[in-house]
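from the sequence below, what's the structure:
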Amino acid sequence: MSDPSSDVRAFEAHAPEADLDDLRARLAAARLPEAETVDRAATGRGRWEQGVPLDDLVEIVDYWRTSYDWRVFEGRLDRIGQFRTTIDGLGIHFLHRRSARADATPLLLTHGWPDSVVRFADVVEELANPVDAAVPAFHVVVPSLPGFGYSERPAVTGWGTEKTAAAWVELMGRLGYDEFVAHGGDWGGNITTVLAGRFPDHVRGIHTTFAEGTPGLTMDGLTPLERAWAEGTRDFWRHRAAYAKQQATRPQTIGYSLVDSPVGLLAWLLDKFAEWSDTEGSPFETISRDHILDNVTLYWLTRTGASAARIYYESHNALDPELRVEVPSAITIYPADVERCPRPWAEQRYRQIVRWGTPSRGGHFPSMEVPRHLRRGPTSRPRRRVGRPGTLKACDGSAYWVG
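Sure, this is the predicted structure:
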């Protein structure tokens, strides 16, 4: 995937003040519907049965308009280190934090939807320069998916998970990381699986919170917990995945609302943070309002509500059923995630699972919900196995967790 525009350039985020003024004016002029018809005195998840409750939305819209400071997050991104490069004709934005440690391992983190690089903002520094010298350190790279954030919006079809995975290998090579470990959740987990399956000479090992089995597997022999996971995932796709069907079939239609209305965008994304996180009645129990608004504001200012939705159109059900992952794989299944893959199913695709984790807390956004739960595998140095000379086939130290 060679490209003459291979220079990596420093990038600085700075939204025009006029765009922030326009956002606040739109929030002030928002037209809201009547309240949901569920019992407004209800507690817990029942309050969200019809979607984002009006009272909750009014409160966060007011905070967004009067108190939230986007410049704080812009500064955080700049301190981590932001860059742009062009791959296959598309501008790709990424965060890059090199570790001060000489023994650091290159680490690629890939986000999904409805999030962005915001997903990993809280964990980059700890991964790059951990306080405990016994903890592995990483050179951290966090790209924005095509059509997300400060990456360019594709003008043609084709930027699905396979092409994105190939682009990530090109990106890491440009940074001098011919071999690396990778982590992802949601679409980032799918892309991480593709990376490991398609590019094993570059990927030492992976960790994912989104393991995907192969089609047609039976529930025979599963434990009661594993059956509950499988049935819960099936229930999710049958009854709670209308957003995915919409974005996989008509992303342009919903895109008009997501780009034109900040309140519409907020509600569309907030609904998923609420349903998919490990909380009782509000995503703000584990994720701060500012973190949620960092993410939503990034979508708003970059006008990527429609282009980000298209990842479903490009990639929904596109994972090759024959794809197998032979590199060492660590998998974590969080208790409140919406898709949980039984280990016997995961083993059909991931052929060398070196660590399987089932934490007691956390949902779909663990690095935002429980950012201190950074876990690592064995601390031994990478070891080489028999294979092509000079090719790192396995890395014991890559069985890490990004919680």
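
going by C-alpha atoms from here, please, whenever you check contacts or count neighbours.
OK.

strands of this structure, residue ranges please.
9-10, 82-87, 90-97, 105-110, 138-143, 180-184, 203-208, 329-332, 353-357 (DSSP state E).

and the angle from the longest one to strand 138-143?
Using axes from the mean of the first three to the mean of the last three CA atoms, to 10 degrees, the inter-axis angle of strand 90-97 relative to strand 138-143 is 150 degrees.

which residues touch strand 90-97?
Residues outside strand 90-97 that contact it (CA atoms under 8 Å, 6 or more residues apart in numbering): 77, 80-86, 117, 124-125, 128, 139-146, 149-154.

out of these, which are buried?
Neighbour counting with 16 or more other CA atoms under 10 Å marks 77, 81-86, 117, 124-125, 128, 139-146, 149-154 as buried within these.

stretch 311-328: end-to-end distance?
In stretch 311-328, first residue to last residue: 27 Å (CA to CA, to the nearest Å).

off-centre distance for stretch 215-231?
With CA atoms, centre = their mean, to the nearest Å as the basis, stretch 215-231 stands 26 Å off its chain's centre.

and for stretch 358-377?
So, by CA atoms, centre = their mean, the centroid of stretch 358-377 is 13 Å from its chain's centroid.

buried sites along that stretch?
Residues of stretch 358-377 classed as buried by neighbour count (16+ other CA under 10 Å): 361-371, 373-374, 376-377.

which residues does A399 contact?
Neighbours of A399 in contact, by CA under 8 Å, 6+ apart: G205, I206, H207, P328, S329, A330, V354, R355, R376, G377, P378.

for the residues you listed, which one is nearest G188?
H207 (10.6 Å; CA to CA).

please provide the structure for the following sequence as well, for comparison with the first:
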Amino acid sequence: MTIEAFDISLGDDVLLDLRERLSRTLYTQPSDSAYWAAGVDPGYLRELVAYWAGEFDWRAAEARLNAFPQFLAEVNGRKVHFVHLRAERPEGALPLVLTHGWPSSFVEMLRVAPLLTGRFDVVIPSLPGFLFSDLPGQPYTRRGVAEIWHELMTGVLGYERFGAFGGDIGGGVTQWLGALFPESVAGVHVTSAVSTADFSERPATPEEQAYLDHLAAYDERDQGYSEIMWTRPDTIAAALADSPAGLIAWIIDKYRDWSDCDGDLEKRWDKDTLCTVATLYWATGSIGSSFRQYYDYPNNRPVPPISVPAAITLSNEPAYVGLPRSLPERVFSDLRHWSNPGRGGHFMSHEEPEQVAREITDFFGPLS
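Predicted coordinates:
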């Protein structure tokens, strides 16, 4: 296993090609007169693409990203990209691994990470197949990523004990870390992808069933994007890998839907951040490989009982409205921290970094 320092450095030819493609974007007419009713509003997309092509300063964004110490590690023959921030007072500092989801990136965690270094070392990996991290050599599962992260934290970075935090895919990875490695994982903290249990032995309560029915109804309205990525990822990837406007539309559709933004995307995401994330996906050609965890999803198995200390700070997004505490308690036998702040959605670490920093510190502080 090797580790080396890494800086992001996109070639001028990549940026020129991107701007030229953006300048040739063709736009559709809206399917509905209501703003964003049928997906990304074509008028907003035109405005964002014009900003990306003309005003957005990638070199300034690149410098901001490179202000965070980044590395590439070889884990089981595969490349893993990560940010690594050391605690201001190293003695007794608990390491934390923060894991993002889809269609996100390590950028999601960069607002909260500096707020944690007073007490913690912070490691922010890019998920396999995202940006600068290689796809795994076997089917892509949350358990498999947890095994990679454990090797990164213990075998590569030399930590004997660490905490884990994440949401969405990162929440699933975090739970598997706690289930598989209780001897080295001090605790797990999730904001979404909260596991539910097998109900064969203990049927759902009326409150639990009401939530499960709500979730199923929400999925019927929301899951169109995932159906194509589960069944035909290469088809949609071909379009998005060739059209940067299509790529950013695919991403911001979920940023608006899943953020706690009241329908106003830029309440949570300024154009510079949106263009930064989209440029990273574009330049690395990784939108298609980011779909692999959808295509391989049937290989996932239910998370077994988790005995390490656990915390939930519940995402304020439609999928988690009404989630009763009793459901995660079926999986987490030591649920020590339960919080429903009513602020911050799917990308909570970016949307509410101060809130997340307080929640992480309140939970992991006593475990240090």
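
superposed, what's their TM-score?
For this chain pair, the superposition-based TM-score is 0.92 by TM-score structural alignment, normalised by the length of structure 2; 361 aligned residues with a CA RMSD of 2.0 Å.

picking up where we left off before, for the contacts of A399 of structure 1, which one is nearest L301 of structure 1?
Distances from L301 of structure 1 to those, taken by CA to CA, are shortest for H207, at 31.2 Å.

what sits against the aligned partner of that closest one in structure 2?
Counting by TM-score structural alignment, H207 of structure 1 lines up with H189 in structure 2. Residues near H189 of structure 2 by CA under 8 Å, 6+ apart: A164, F165, G166, G171, T174, A310, A311, I312, T313, I360.

could you measure from the residue most central in space within structure 1 over to V58 of structure 1?
In structure 1, the centroid-proximal residue (CA atoms, centre = their mean) is H111; its distance is 2.2 Å. For H111 of structure 1, the distance to V58 of structure 1 equals 28 Å [CA to CA].

what do you get for R227 of structure 1?
Separation of R227 of structure 1 from V58 of structure 1 (CA to CA): 39 Å.

now do D260 of structure 1
18 Å.

before we move on, the earlier item: out of the buried residues of stretch 358-377 of structure 1, who's nearest N295 of structure 1?
Taking CA to CA as the measure, N295 of structure 1 lies nearest M368 of the buried residues of stretch 358-377 of structure 1, at 11.2 Å.

what do we get in structure 2 for that closest one?
Per TM-score structural alignment, the equivalent position to M368 of structure 1 in structure 2 is H350.

count the neighbours of the nearest residue to its match once chain neighbours are set aside for me.
Spatial nearest neighbour of H350 of structure 2, excluding adjacent residues (CA to CA, 6 or more residues apart in numbering): E108 at 5.1 Å. E108 of structure 2 has 22 neighbours, counted by other CA atoms under 10 Å.

if we can go back for a sec, more neighbours, R227 and V58 of structure 1?
Neighbour totals were compared for R227 of structure 1 and V58, and R227 leads with 16 against 13 (other CA under 10 Å).

in this structure that one contacts M219, no?
Yes. Counting by CA atoms under 8 Å, R227 of structure 1 touches M219, with 6.6 Å between them.

gap between the equivalent of P366 of structure 2 over in structure 1 and R240 of structure 1?
Matched across to structure 1, P366 of structure 2 falls on G397, judged by TM-score structural alignment. According to CA to CA, G397 of structure 1 and R240 of structure 1 sit 38 Å apart.

which of those two has more neighbours?
G397 (20 against 13).

skipping adjacent residues, who's closest to S184 of structure 2 in space?
That would be R161: by CA to CA, 6+ apart, it lies 4.4 Å from S184 of structure 2.

counterpart of the one you found in structure 1?
So R161 of structure 2 corresponds to E179, using TM-score structural alignment.

check contacts around that match.
Taking CA under 8 Å, 6+ apart, one finds P106, D201, H202, V203, R204, L392 in contact with E179 of structure 1.

pull the most distant pair out of those residues.
Top of the distance list for these (CA to CA): P106 and D201, 14.3 Å.

more neighbours, those two?
P106 (24 against 18).

trace the more buried one over to structure 2, please.
Under TM-score structural alignment, P106 of structure 1 pairs with P95 in structure 2.

how about the nearest residue to that match, chain neighbours excluded?
Here the residue nearest P95 of structure 2, using CA to CA, 6+ apart, is D121, at 4.4 Å.

distance of the aligned residue in structure 1 for that neighbour from D103 of structure 1?
Following TM-score structural alignment, the counterpart assigned to D121 of structure 2 within structure 1 is H139. Between H139 of structure 1 and D103 of structure 1 the computed distance is 10 Å (CA to CA).

and F138 of structure 1, by the same measure?
8 Å.

those two: who's more crowded?
Neighbour comparison, F138 of structure 1 and D103: the larger count goes to F138, with 27 against 12 (by other CA under 10 Å).

ok, so what distance separates W282 of structure 2 from L15 of structure 2?
In terms of CA to CA, W282 of structure 2 sits 10 Å off from L15 of structure 2.

neighbour count winner among the two?
Neighbour totals were compared for W282 of structure 2 and L15, and W282 leads with 22 against 17 (other CA under 10 Å).

isn't the more buried one right next to P244, touching?
Yes. Between W282 of structure 2 and P244 there is a contact under CA under 8 Å: 6.8 Å.

picking that back up, quick check: the match of P106 of structure 1 vs V123 of structure 2, distance?
For P95 of structure 2 relative to V123 of structure 2 (CA to CA), the value is 7 Å.

contacting residues around the match of M368 of structure 1?
Taking CA under 8 Å, 6+ apart, we find H350 of structure 2 in contact with E108, M109, L110, R111, V112.

nothing else from me, thank you.
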